[in-house]
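Undergrad: give me coordinates for this.
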Amino acid sequence: MRVACVGAGASGLLLAYKLQRSFDNFSLVIYDKNPKISGTWYENRYPGCACDIPAHTYTWSFEPKADWSAVYAGSDEIFAYFGAFADKYSLHKYVKLQHLVTGAKWNAAVDAWDIDVIDLTTGEAHHTQADILINASGVLNKWAWPDIAGLQDFKGTLLHTANYDRSVNLTGKRVGLIGNGSSGIQVLPTIQPQVAKLTTFVRRATWIAPTRGFEQHFYSPEELKTFATDPAAHLAYRKQQEVAINSIFPMFLADSEVQSATFGMMTQRMQEKLQGRAEALAPSLIPTFGVGCRRITPGVGYLEALGKENVEVVYGEIERVTERGCISSTDGREHEMDVLICATGFDTSYMPAFAIIGEEGRSMKQEWVQEAKSYLGLAVAGFPNYFVISGPNSPIGNGPVLCFIEAQFDYILKLATRWQTENIRSFSPKREAVEDFIAYKDQFMKTTVWEHSCRSWYKSNSVTGKVTALWPGSTLHYLEAIAEPRYEDWVISYKGNRFSWLGNGFSQTESDPTADWSYYIRYHDDSPFTGRKKALQVLNKAGTIDRSTSMDTISI
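TA: Just a heads-up that it's a prediction; the model follows:
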């Protein structure tokens, strides 16, 4: 089984681990354009870059890290975590760095993907084939300069957070910052103490709060020692954080009591952190739309930094950029600066960075011309043997993140093992199954704050567009939904007789003289339950938690 993967970030490395752990007789090549692994955690090096969920939840479920320095760990630590993961399980051998995938086309004659790759170190073009193609390049991967007139006329230092140059010294400089999304909110308090003047251009309000009560906290030597020497205590702490994040979902329901209570509480907290400037800043900075319509960020130190003497907040759009700075459309003034930092996000259209052609010569651009439509966030109709990780309508903002990526790969590899063992030529989701899923998703989204009137990358950076980024439910809901493939939703074609995989009549057990040929004989019935509810109750340890008194129920 030949598998090709685009992207050696967290997802690509997990694929390598899972294939290596569970499969024999396969080849895997992971192509990545960067000179190092870890994807977004290699690329994003801007001041203050960190994960916006607690670090102990930003690990693979089976691969904890005891020595995170803080609740919200910086990007360098996260980069090191995935590097250590690759080292521990010898995953580098699958990766081709500085190799850019430029195109992929389904070849029906051989039931495989023809893939075009450029070696960025030599400029040499390569052509290869794969039976299964996986796009693990991520959601927030394609950055671009903001569409502002005169941007390239600026004579000072121009930076983008997604391509940041750490050699630039900001000490004593006049700095402009465009954007108050997640990246801008992390940059501002980090650079504020060292710059002479910081002008931040705020285009829209946004909710700022720690995840479910987890304020930033740097772990003490005693805490780090406990995590390192007491696995049970560390596991309990990890689970406490995970449960806290899993419990946020009711907040996203527009008419829920949790949303109403959270709205009032977060408004009060933001006003308190704005301190003496609350009256001036709150009307433009604190949203009127529901909490969660845009992605919430912890905003460690951000609101407090806005009140510093060297910070100027300018609301509204930038009319144009000049050689010396930015002219605000609100006041018409030219704000002069030495350095201009664009924290303006990514292309969130879900369109792959490479040209991809599926069945009957149909491109992904044609398939998604109106809307990015996936099957359960991981496959696309008309594109056989192709998967996308964190695809459209995955639970990217519904709760924990890495656990659902694990579940997506488990789902994918269940199809892969059938391909390898059952004489399958190709599999792709039925178009009617995708349309039914999209119809269900659209109906569900009407009940959520995600459809409130706010500009969000959840809606392809629109105000009123369809929610293409999020799952119609909680993260736990997603884990259960994709626990087992619904094969009736798939078009599966075979090479010859679909039962040829039955082989010579002997079992694989009989072909192994070291195996137990009576493995089914036992003292009691320890077989898994076939009913979904009972099987799930075993998995989630139903009856072991008293939610009314548990510390797991942390209030936001």
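Undergrad: going forward, measure contacts between C-alpha atoms and count neighbours the same way
TA: OK.
Undergrad: find the nearest non-adjacent residue to the most centrally placed residue in the chain, please.
TA: Residue closest to the average C-alpha location in the chain (CA atoms, centre = their mean): I396, at 5.3 Å. Nearest residue to I396, sequence neighbours excluded (CA to CA, 6 or more residues apart in numbering): L470, at 6.0 Å.
Undergrad: and the one you found, what does it touch?
TA: P392, N393, S394, P395, I396, G397, N398, Y458 (CA atoms under 8 Å, 6 or more residues apart in numbering).
Undergrad: these two touch, right, the first one and W368?
TA: No. In this structure, P392 is not within contact of W368 by CA atoms under 8 Å, at 10.7 Å.
Undergrad: gap between G345 and V300?
TA: Separation of G345 from V300 (CA to CA, to the nearest Å) stands at 19 Å.
Undergrad: neighbour count for those two, which is higher?
TA: Neighbour count, other CA atoms under 10 Å: between G345 and V300, G345 has more, with 24 against 21.
Undergrad: how about the more buried one, nearest residue that isn't a chain neighbour?
TA: The shortest distance from G345 to any non-neighbouring residue, by CA to CA, 6+ apart, is to W143 (6.3 Å).
Undergrad: one more: R418?
TA: Per CA to CA, 6+ apart, closest to R418 is I424, 7.2 Å.
Undergrad: would you say the residue nearest to the centre of the chain is within a strand?
TA: No. The assignment for I396 is coil, going by DSSP: H, G, I helix; E, B strand; the rest coil, so no strand is present there.
Undergrad: tell me if I'm right that it and A469 touch.
TA: Yes. Look at I396 against A469 with CA under 8 Å: they come within range, at 6.9 Å.
Undergrad: burial count for G123?
TA: 10.
Undergrad: roughly how far does it sit from Y411?
TA: From G123 to Y411 the distance is 36 Å (CA to CA).
Undergrad: cool, K105 as well?
TA: In terms of CA to CA, K105 sits 23 Å off from Y411.
Undergrad: please generate a structure for the following sequence too, so the two can be compared:
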Amino acid sequence: MSSVTLTKESHKNPSKFRIKYQDCNAVLGPEHTAQKNIRDELPTVRTSSEVAVIGAGFGGIGAAIKTIQDLKVSEVQIFERYDNFGGTWYANTYPGCASDIPAIWYSFSFALTSNWSRVQPPQYEMEEYIQRVAAQYKLKEKTRFQTSIDKSVYNEDTGFWTVYAHDVKTGQKIEHTTKILLSCAGGLVYPNQLNAPGLENFKGKYMHSAVWDHSVDFKGKNVVVVGNGCSANQIVPALLNDPQYSVNSLTQIARSKHYIMPPVPKILLFVYRLLSFNFYGLALIRWLVILIAELRFPLYKGNGLISKVVRWVNTRASVSYMKKYAPKKYWDLVIPDYKIGCKRLIFDYQYVPALNDPRISLTNVGIKRVVEDGIILENDEFVKADIIVACTGYDVKQSTKIQFSTTKGYNNQEMWTKEGVSAYRTVLVKHLPNLFVIGGPNSATGHASVVMALENGIDYYLKLAKPVVEGKEKSVVVKPEAYDKWHKDIQEELSKSVFGTKFGGCVSWYSDEKENATAFGWSQLYYWYITHFPAYKDLVYEHSDKKRD
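TA: Have a look, this model is predicted:
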């Protein structure tokens, strides 16, 4: 364990810490050209490793480091579609993009940072941290960048996975054989593009917040922002207040409402700087943040006295903040009437005060159609637009469509289509040995750090994979009945929660009409417990052609 000191080079030159627009658009744009660029005429590259990792964001980096450090495995191969580390923090570079969770918690527990510039630092500083950690552990030599995964197949006879991939630039196919496969692909990746009639006729510039084109000049332009979630909360004040953008007008179409909490108290930054003198001081402030966040957890579950009290306190804090700083004319458009936590909480930077800017117009009237020079709202009002920005979120289901199968016919896509998307303790999928999904189904929490959730999954993988790595066992897989019970239990638990349910009173990306495959049903501390104390009775280890419970 060590502390990381940032050079803050990212503040001087942010462009060095973000993906090129054309590369991002090839992977995440509407056409997905990078995934389609496969050339059969080129010779196939064949490689192998003991452990293979899909993705080089927080999950993939953490998994690789822990594999090398804790399992003493040197043969690790990371596959990444982009040309650098970071995942979402490398690809999402819109104005105002920043961590919504305090960075002391939204970072690796084994690589805490002593000099964050803010409690919730900007994207480029987060990306500098990720690159700094990757460099410290020399991961570049173990990473194949600009490589897209097509499918992965497990051979039950040999006990090895074959990963089928291709180079997104050349189209050359790759076949990689590995004993253990880690999927760290992330969830909030593929953007939901704006689905509005006539968008193809728009003569101005259209972009999704997840694929930002920094070459576009916003100064003096009329901008329409569609959406009102976390991304819009950061983009809107940046377009209004940052001299680099300084738009002429901004019309925000907000069809939904969100509970916007007051900014993180400034005292946290003071305490952080006071305790940042060594690693133990940083660990102390990290656990303090975790404790405060966990105290908020009851608002997400049930209707008991404690839940009601915590829910009331947080609802009052949010509504009071919005009423204090937002113009009264917008109260009905921004203050929700569902239970707090049903949609992800937003900790405000400058969005609510920005609603007082005379250049902004907020409406909940939807788009009837897009025309050459603007949009026509459903009430037939015309809004002039030079630029349309879609803050319409992500297609979470698309992130689960990576295919894992076996030579005997098991397939995660078929199972998930028939039974629902799930993973035992968020990590293991039945019938798929030696596959560990880090940040898998039901690993997200509405109040906690995704990095802590990823580390929980990684620590669970380390415990389960150790006998396989040491050669004592051929493979490990969850028992089907344990997998099915977990799926049933967590869905029952989530039905009592506010996460996009009838109980919560809202529609959310957390869940669909069938189930919630996104959120974790209990507290983050309980997540830590179940991933650090495995129930080995729920697992099957295979050794010398014999299965051992």
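Undergrad: ok so, going back, for the alignment partner in structure 2 of the residue nearest to I396 of structure 1, give its distance to V498 of structure 2.
TA: In structure 2, the residue matched to L470 of structure 1 (TM-score structural alignment) is A519. According to CA to CA, A519 of structure 2 and V498 of structure 2 sit 10 Å apart.
Undergrad: same thing with Y272 of structure 2?
TA: The value you get for Y272 of structure 2 to V498 of structure 2, if CA to CA is used, is 32 Å.
Undergrad: could you do L268 of structure 2 as well?
TA: With distances taken as CA to CA, L268 of structure 2 is found 28 Å from V498 of structure 2.
Undergrad: who's more crowded, the two?
TA: The residue with more neighbours, out of L268 of structure 2 and V498, is V498; 24 against 16, by other CA under 10 Å.
Undergrad: now the more buried one, nearest residue through space, not along the chain?
TA: G504 (3.7 Å).
Undergrad: residues touching the one you found, list them.
TA: Y338, K339, I340, G341, C342, S497, V498.
Undergrad: 10 Å instead, please
TA: 300-302, 338-343, 495-498 (CA atoms under 10 Å, 6 or more residues apart in numbering).
Undergrad: same question for L177 of structure 1.
TA: Applying CA under 10 Å, 6+ apart, the residues near L177 of structure 1 are 159-160, 184-185, 187-188, 198-202, 313, 337, 339-344.
Undergrad: aligned to D167 of structure 2, what sits in structure 1?
TA: In structure 1, D167 of structure 2 lines up with D119, judged by TM-score structural alignment.
Undergrad: that match and S137 of structure 1, how far apart?
TA: 17 Å.
Undergrad: more crowded one of the two?
TA: A count of neighbours by other CA under 10 Å puts S137 above the other of D119 of structure 1 and S137, at 25 against 17.
Undergrad: what lines up with that one in structure 2?
TA: Counting by TM-score structural alignment, the partner of S137 of structure 1 is A185.
Undergrad: what is the burial count for the nearest residue to that match once chain neighbours are set aside?
TA: Excluding the flanking residues, the one nearest A185 of structure 2 by CA to CA, 6+ apart is G55, at 5.0 Å. Counted with other CA under 10 Å, the neighbours of G55 of structure 2 add up to 29.
Undergrad: contacting residues around G55 of structure 2?
TA: 61, 63, 78-82, 85-87, 143-145, 147-149, 182-186.
Undergrad: give me that answer again for 8 Å
TA: I61, I78, F79, E80, R81, G87, S183, C184, A185, G186.
Undergrad: show me the residues you listed that map onto helices.
TA: I61 (DSSP state H).
Undergrad: which residues in structure 1 does the helix or strand hosting L250 of structure 2 align to?
TA: Assigned by DSSP states H and E, L250 of structure 2 falls within strand 249-253. Using TM-score structural alignment, strand 249-253 of structure 2 lines up with residues 197-201 of structure 1.
Undergrad: superposed on structure 2, what's the mean shift for that stretch?
TA: After superposition onto structure 2, stretch 197-201 of structure 1 sits on average 0.4 Å from its aligned residues (mean CA distance after the TM-score superposition for structure 1).
Undergrad: what's in contact with that stretch?
TA: Here stretch 197-201 of structure 1 has contacts from 172-180, 192, 310-318, 335, using CA under 8 Å, 6+ apart.
Undergrad: and for Y487 of structure 1, the neighbour number?
TA: Neighbour number of Y487 of structure 1 under other CA under 10 Å is 12.
Undergrad: which position in structure 2 pairs with it?
TA: Aligned partner of Y487 of structure 1 by TM-score structural alignment: Y536.
Undergrad: how close does the residue nearest to N180 of structure 1 when sequence neighbours are not counted get to V314 of structure 1?
TA: Distances taken as CA to CA, 6+ apart place V202 nearest to N180 of structure 1, at 5.8 Å, with adjacent residues excluded. Going from V202 of structure 1 to V314 of structure 1 by CA to CA gives 6 Å.
Undergrad: hey, where'd the helices end up in structure 1?
TA: Using DSSP H, helices in structure 1 cover 10-22, 40-43, 75-88, 182-191, 221-229, 231-246, 257-274, 278-285, 302-305, 364-367, 402-421, 431-445, 475-481, 532-539.
Undergrad: nearest to P54 of structure 1, out of those?
TA: helix 231-246 (7.3 Å; CA to CA).
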